[in-house]
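[1] Need a 3D model of the following:
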Amino acid sequence: MSLGKLQNTFFEFMVEEDAATAVEYAVMLALIIAVCMTSVTFLADATRDSFDSSGDAIAGAIGN
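    I've put the predicted structure just below:
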């Protein structure tokens, strides 16, 4: 491969934006998944605490 062809290939690679776009989408998807998983974890904890409090209140009202 000649030096000129190698330079052209390198410059074409640097100008091409498809690979960068795919990486950007992958990073955005990873961040969205991380936020969703964190939100579900906190929501599950809050829901469990709420049901525990409700159960304790009902048990206290019944006298158990």
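
[2] hey, let's count contacts and neighbours off CA atoms from now on
    Fine.

[3] from the chain's centre, how far out does stretch 40-48 sit?
    Using C-alpha atoms, centre = their mean, to the nearest Å, the mean C-alpha position of stretch 40-48 is found 17 Å from that of the whole chain.

[4] What of stretch 52-60?
    The gap between where stretch 52-60 is centred and where its chain is centred comes out at 35 Å by C-alpha atoms, centre = their mean.

[5] Sequence B follows; please return its structure for comparison with A:
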Amino acid sequence: MTNFLKTFVADESGASAAEYALILIVIGIAIVAGATTLATSIGGAMTGTATCIDDPTVAGAC
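    Take a look at the predicted model:
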């Protein structure tokens, strides 16, 4: 039983998997945040373009 506990405590194979999972989670969060920011920027650009096409006399839109 003592040998099993020593082996269990010394085993680090699960630590690598946990580290890779943590890295993937952080990368996933960064991708979602970047995509959200990009979508907001593109939406704003499209809205401005639509305003110019719809009514070119709007001040500051074109």
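
[6] what about the counterpart of A10 of structure 2 in structure 1, neighbour count?
    Under the alignment (TM-score structural alignment), A10 of structure 2 pairs with V15 in structure 1. For V15 of structure 1, the neighbour count with other C-alpha atoms under 10 Å is 8.

[7] before we move on, what about T51 of structure 2?
    Applying the criterion other C-alpha under 10 Å, we find 15 residues in the vicinity of T51 of structure 2.

[8] before we move on, what about the one 5 residues further on?
    The burial count assigned to P56 of structure 2 is 13, neighbours taken as other C-alpha under 10 Å.

[9] Looking for the alignment partner of it in structure 1.
    Per TM-score structural alignment, the equivalent position to P56 of structure 2 in structure 1 is A61.

[10] Distance of that match relative to F10 of structure 1?
    In this view, A61 of structure 1 and F10 of structure 1 are 76 Å apart by C-alpha to C-alpha, to the nearest Å.

[11] With A34 of structure 1 instead?
    On the measure of C-alpha to C-alpha, A34 of structure 1 and F10 of structure 1 end up 35 Å apart.

[12] Let me see the ranges of the helices in structure 2.
    2-10, 13-54 (DSSP state H).

[13] what's the most buried one of the ones you listed?
    Each of the helices of structure 2 was assessed for mean neighbour count using mean count of other C-alpha atoms under 10 Å. The highest is helix 13-54, with a mean of 12.
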